[in-house]
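Undergrad: fold the stuff below for me.
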Amino acid sequence: MSRGSLLMLLLIALPATAQIHVYTDAHGNTAYSSRPPDGVESQVIEPAPMNTLSLPTSPTTVQAAPRTENTRAYSTLELTGLPTHEALRANNGTFTVDVRIEPRLQEAHRLRLLLDGQPYGQPSNVPRLQLVNIDRGEHSLAVQVLAGDTPVQQSPAITFSLQRARKP
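TA: The predicted structure follows:
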């Protein structure tokens, strides 16, 4: 054990060995201190034993089955609000898409878009995502469910065409 580790253990254990002194101050109030006051009679209080909790002898927790490639966290995960048979008109290249997800998004999960196969924007827990200043032309868009930085599930990609007004 290194000196630093030993020193840390001693510092942590020090408050556990400290005594508590009780005395009556000059105004007649009961006071407590970690050191006996000068010139005043005090008594040392022994703290009550600390509460402890023992672990059950038999395991009561249920462990989840390990996730395999074929296990899906969500029965439905898809993008909605994108036209697939006609061009999407967004003159400034900004538009929103909705995510249909069932069951509801788990608290530890986030949604992130994949635009043309590349991550787009920050992960979010809101099932309505915005794209900003997207170039005109044909694109593919999908949504991923992330656990931290790890993809858990991905929707099928939707191909769409974005139409923007040309600058004069």
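
Undergrad: C-alpha only now, for contacts and for neighbours.
TA: Will do.

Undergrad: what residue is smack in the middle of the chain?
TA: Among the residues of the chain, the one closest to the centroid is Ala108, at 5.8 Å (CA atoms, centre = their mean).

Undergrad: check whether that residue really touches Thr150, as I assumed.
TA: No. Counting by CA atoms under 8 Å, Thr150 is not a contact partner of Ala108; they are 11.5 Å apart.

Undergrad: show me the contacts for the residue nearest to the centre of the chain.
TA: Ala147, Gly148 (CA atoms under 8 Å, 6 or more residues apart in numbering).

Undergrad: go with 10 Å
TA: Neighbouring residues of Ala108 by CA atoms under 10 Å, 6 or more residues apart in numbering: Asn125, Leu146, Ala147, Gly148.

Undergrad: repeat for Leu115
TA: Applying CA under 10 Å, 6+ apart, the residues near Leu115 are Gly121, Leu131, Ile134, His139, Ser140, Leu141, Ala142, Val143, Ala157, Ile158, Thr159.

Undergrad: any idea which of the residues you listed is closest to His85?
TA: Using CA to CA, Thr159 comes nearest to His85 of the contacts of Leu115, at 9.6 Å.

Undergrad: quick check: the closest one is in a strand.
TA: Yes. Counting by DSSP: H, G, I helix; E, B strand; the rest coil, Thr159 is found in a strand.

Undergrad: next, the structure of the following sequence, for comparison with the previous one:
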Amino acid sequence: MRLSLLILALLISPLNHATVYKWVDEDGKVHFSDEPVKNAEVVEFNKNTENQVKLPQPYIKAESTQLPADRLNYKMRITSPSEEETIRSNEGEISIAVQLEPKLASSHLLVLFMDGKQYGDAQQRGLFRVTNIDRGEHSFIIKALTQDGKLLASTPPRKVFLHRTIQNRAR
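TA: Sure thing, here's the model as predicted:
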């Protein structure tokens, strides 16, 4: 039963197109409606009265080769010291250099992590100096961050060994 009603409705719907009626009121205003009104006449539309809208071709802006600062894809690596390098420093000083491509955006910062903890303040330069470090094995990672702390890139961990002479002060 429902199927036959559906088929009937589909067959009748093309025949039931909207009729437009036109009439003029007492003030002389012209009105159009889809419902008949007293003294209304049916408006016939010719094929040539249909609107043909042609849209202009979309303007395609040439792609910028420069990404916005918050979407830069940094490639980072620690260049010095080398992996598992042994550093001899009685003062416990190590200098860490990072290579970064592309150049660091002015709104981004570099942060050094030593043994999983942040060491010092964030900075723009790719050269870090750690001082008064205990002897032994240390792991360094440098991260590029946005001003609000979002991680953009990180170096792989770099393991180094610090040898530091300790003087026995027992007398």
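
Undergrad: just among the contacts of Ala108 of the first structure, which is most surrounded?
TA: Counting neighbours by other CA atoms under 10 Å, Leu146 leads the contacts of Ala108 of the first structure with 19 neighbours.

Undergrad: so it touches Ser155, yeah?
TA: No. Contact criterion CA atoms under 10 Å: Leu146 of the first structure and Ser155 do not qualify, at 12.0 Å.

Undergrad: any residues in contact with both of those two?
TA: Residues touching both Leu146 of the first structure and Ser155 (CA under 10 Å, 6+ apart): none.

Undergrad: mean per-residue distance, the lengthiest strand in the second structure to the first structure?
TA: In the second structure, taking DSSP state E as the definition, the longest strand is strand 136-146. Compared with the first structure after fitting, strand 136-146 of the second structure has a mean deviation of 0.6 Å; criterion: mean CA distance after the TM-score superposition for the first structure.

Undergrad: so where do the helices sit in the first structure?
TA: Secondary structure of the first structure (DSSP state H): helices located at 3-17.

Undergrad: which residue ranges form the strands in it?
TA: 20-24, 30-33, 43-45, 76-80, 88-89, 95-102, 109-115, 118-124, 128-131, 137-147, 150-154, 158-163.

Undergrad: state the distance from the nearest residue to Glu93 of the second structure once chain neighbours are set aside to Asn90 of the second structure.
TA: Distance criterion CA to CA, 6 or more residues apart in numbering; nearest residue to Glu93 of the second structure, sequence neighbours excluded, is Thr131 at 4.3 Å. Using CA to CA, to the nearest Å, Thr131 of the second structure is found at 10 Å from Asn90 of the second structure.

Undergrad: neighbour count for those two, which is higher?
TA: Just comparing Thr131 of the second structure and Asn90: by other CA under 10 Å the higher neighbour count belongs to Asn90, 16 against 12.

Undergrad: can you pull the contacts of the aligned residue in the first structure for that one?
TA: Taking TM-score structural alignment, the alignment pairs Asn90 of the second structure with Asn91 from the first structure. Residues near Asn91 of the first structure by CA under 10 Å, 6+ apart: Asn133, Ile134, Arg136, Leu162, Gln163, Arg164, Ala165, Arg166, Lys167.

Undergrad: which residues touch the third one?
TA: When the contact criterion is CA under 10 Å, 6+ apart, the partners of Arg136 of the first structure are 87-93, 161-166.

Undergrad: do the same with Gln154 of the first structure
TA: Applying CA under 10 Å, 6+ apart, the residues near Gln154 of the first structure are 72, 74, 77-78, 111-114, 142-146.

Undergrad: recalculate using a threshold of 8 Å.
TA: Each residue near Gln154 of the first structure by CA under 8 Å, 6+ apart is listed here: Leu77, Ala142, Val143, Gln144, Val145.

Undergrad: trace it over to the second structure, please.
TA: Checking TM-score structural alignment: Gln154 of the first structure goes with Ser154.

Undergrad: hmm, back to that, hmm, which of the contacts of Gln154 of the first structure are common to the second structure?
TA: Using both residues aligned by TM-score structural alignment, their matches' CA atoms under 8 Å, the second structure keeps these contacts from these: Leu77, Ala142, Val143, Gln144, Val145.
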